[in-house]
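**Q** okay, structure incoming, though there's no sequence with it:
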């Protein structure tokens, strides 16, 4: 029988963060079974370690939402790394995900830091349709945070809003946003309000995973770090607050290093003793 662990990531409080399923031994499970497990669990994503370490020592991992496989998931990666560290001790593990190798270091306090694959940022093009889907207007946008598509393992459309109130009143057409995102191969929208140069509040609609909103999105956080660097707004350390409007506060730390284009994303994870 397959053992499914439950963790919540980017928090030290079981009532916060983003819940994730973790299957440490998914050898022999086919795609349909992994999708079924993820759907039954109902979390944004479940991570499956499908094999032991390969020749390079990396551990293959796959991620499934309740609706489909996704290329990369930051919060489930953090959860999986912490689950392994609790059993083997702190240190580094390298995951082999669909986009490439993702090293994760877990310290003695069970805080995990993942290093993204090589990120990229591209123009967003015409955003008239998505603004209509979100029921936003052009006046809601922050001109200092222009729309872009960021990538650090998965694609995210980044939209900056001028006010915290606009971010707090998220209300969108689920089916229309799903179709829009599928057409552009987007995993989430990263909706952002800037509190200060180093502190941001974010929300991430995730209809392609069958979820209205993600309480914490590590992959989008990595893409957002690359976005800030591209705009010349990068800081050595950036704090993202997510999940507050859902009642599941999450804290994500993004690190940008001058000698490395990749983005580091850090956070805690704790087991869930009761389903979230």
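**A** Alright, I've got the coordinates. Since this is a predicted model, take the numbers as computed values, not measurements. Residues are numbered from 1 along each chain as shown.
**Q** from here on, just use CA atoms for contacts and neighbour counts.
**A** Fine.
**Q** tell me if residue 175 really is in a helix.
**A** Yes: going by DSSP: H, G, I helix; E, B strand; the rest coil, the assignment for residue 175 places it inside a helix.
**Q** just the element for residue 76, please.
**A** Per DSSP states H and E, residue 76 falls inside helix 74-88.
**Q** any idea which helix or strand comes after that helix?
**A** strand 91-97.
**Q** chain center to that following strand: distance?
**A** Computed by CA atoms, centre = their mean, to the nearest Å, the separation of strand 91-97 from the middle of its chain amounts to 17 Å.
**Q** distance from the chain centre to whichever helix or strand comes after that strand, please.
**A** Sequence-wise, the next helix or strand downstream of strand 91-97 (DSSP H and E) is strand 100-106. When distances are taken as CA atoms, centre = their mean, strand 100-106 is centred 14 Å away from the chain's centroid.
**Q** got a list of contacts for strand 100-106?
**A** For strand 100-106, the surrounding residues in contact (CA atoms under 8 Å, 6 or more residues apart in numbering) are 58, 78, 81-82, 85, 90-96, 112-117, 153.
**Q** hmm, residue 158 and residue 224 touching each other?
**A** Yes: the pair residue 224 / residue 158 is scored as a contact, 7.4 Å apart, by CA atoms under 8 Å.
**Q** ranges for the helices of the stretch 51-200 of the chain?
**A** 74-88, 128-134, 164-168, 174-184 (DSSP state H, counting those that start in this stretch).
**Q** presented hereafter is structure B, for comparison with structure A:
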């Protein structure tokens, strides 16, 4: 019988963070079964360990609607479920090292990339979000960032604009599906190295992700690419508060290291 574990990631409180399903022995499950389990759980993602060789684990991630190449919060949850030590997750996006100590997991993303967001895509994205160009922070220009999955990054000058998120679900889902975007990273700068963030995720079958480790890694790459922070930097992200699921993510940039580190704790959900 398949054992399905439930964790929240990026919180030490089961009532906070982002819930994830974890299946540590999924070698006998086909794609349809994994998708069915993810849909039944209803979490934004469920991680399935489909094989192991030493400290290397083949991991796949499914939302309620589709497989995604990489998921940060489910990686954190799975690594904590595996226990302390150094693990290597072999994902559809590439190899992701994860270190676990004292209930905190630190993943290092695949090499990231940052590119321009074309004007027509920005216009369509703003329309789907029901935002205006004047809402955007000129110090943090729109970009597409990747660290295992693709995320447009939009920064706003007003925290209230972030709080009032009310997007056109069919329009944003269609745009994201067409462009291959996993979530949209919406941010508001609250300090020199701190941000409030929200992540719509209609392509995954949920309105919003309470904590998004993959987008956090991509955002770290964005900050480095634009020179917003130095080559060695620690950035604090606050997410989930608007949903009543407070989540805290730590992004670490290390000079000379191409990947972006994302850290957070995870605790089991006891039902």
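**A** Cool, got the structure. A quick note: this is a predicted structure, and the numbers were derived from the prediction, not measured.
**Q** need the TM-score from the superposition.
**A** The TM-score (TM-score structural alignment, normalised by the length of the second structure) is 0.97; 267 aligned residues with a CA RMSD of 0.8 Å.
**Q** mutual contacts of residue 224 and residue 158 of the first structure, please.
**A** Common neighbours of residue 224 of the first structure and residue 158 (CA under 8 Å, 6+ apart) are 150, 190.
**Q** and the two? Which one has more around it.
**A** Applying other CA atoms under 10 Å to residue 224 of the first structure and residue 158 shows that residue 224 carries more neighbours, namely 28 against 25.
**Q** and the contacts of strand 100-106 of the first structure, which are buried?
**A** 58, 78, 81-82, 85, 90-96, 112-117, 153 (16 or more other CA atoms under 10 Å).
**Q** so for residue 183 of the second structure, what's the nearest residue that isn't a sequence neighbour?
**A** Using CA to CA, 6 or more residues apart in numbering and skipping the chain neighbours, the partner closest in space to residue 183 of the second structure is residue 201 (5.0 Å).
**Q** list the contacts of the one you found.
**A** Taking CA under 8 Å, 6+ apart, one finds 173, 182-184, 207-209 in contact with residue 201 of the second structure.
**Q** which of those residues fall in strands?
**A** 208-209 (DSSP state E).
**Q** ok, so of the contacts of residue 201 of the second structure, who is nearest residue 31 of the second structure?
**A** The closest of these to residue 31 of the second structure turns out to be residue 182 (CA to CA; 19.2 Å).
**Q** the first structure: which residue goes with that closest one?
**A** Residue 182 of the second structure maps onto residue 187 in the first structure, with residues paired by TM-score structural alignment.
**Q** its match contacts residue 158, doesn't it?
**A** No: Residue 187 of the first structure is beyond contact range of residue 158, at 11.3 Å (criterion: CA under 8 Å).
**Q** re earlier: next, format the helices of the stretch 51-200 of the first structure as a markdown table and append distance to residue 63 of the first structure.
**A** Listed next are the helices of the stretch 51-200 of the first structure as a markdown table, based on distance: least, CA to CA, whole Å:
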| stretch | distance to residue 63 of the first structure |
| --- | --- |
| helix 74-88 | 8 |
| helix 128-134 | 26 |
| helix 164-168 | 28 |
| helix 174-184 | 17 |
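**Q** tell me the most buried of the ones you listed?
**A** helix 74-88 (a mean of 24; mean count of other CA atoms under 10 Å).
**Q** which SS class is residue 19 of the second structure?
**A** Per three-state DSSP, residue 19 of the second structure ends up strand.
**Q** what's the answer for residue 40 of the second structure, then?
**A** Per three-state DSSP, residue 40 of the second structure ends up helix.
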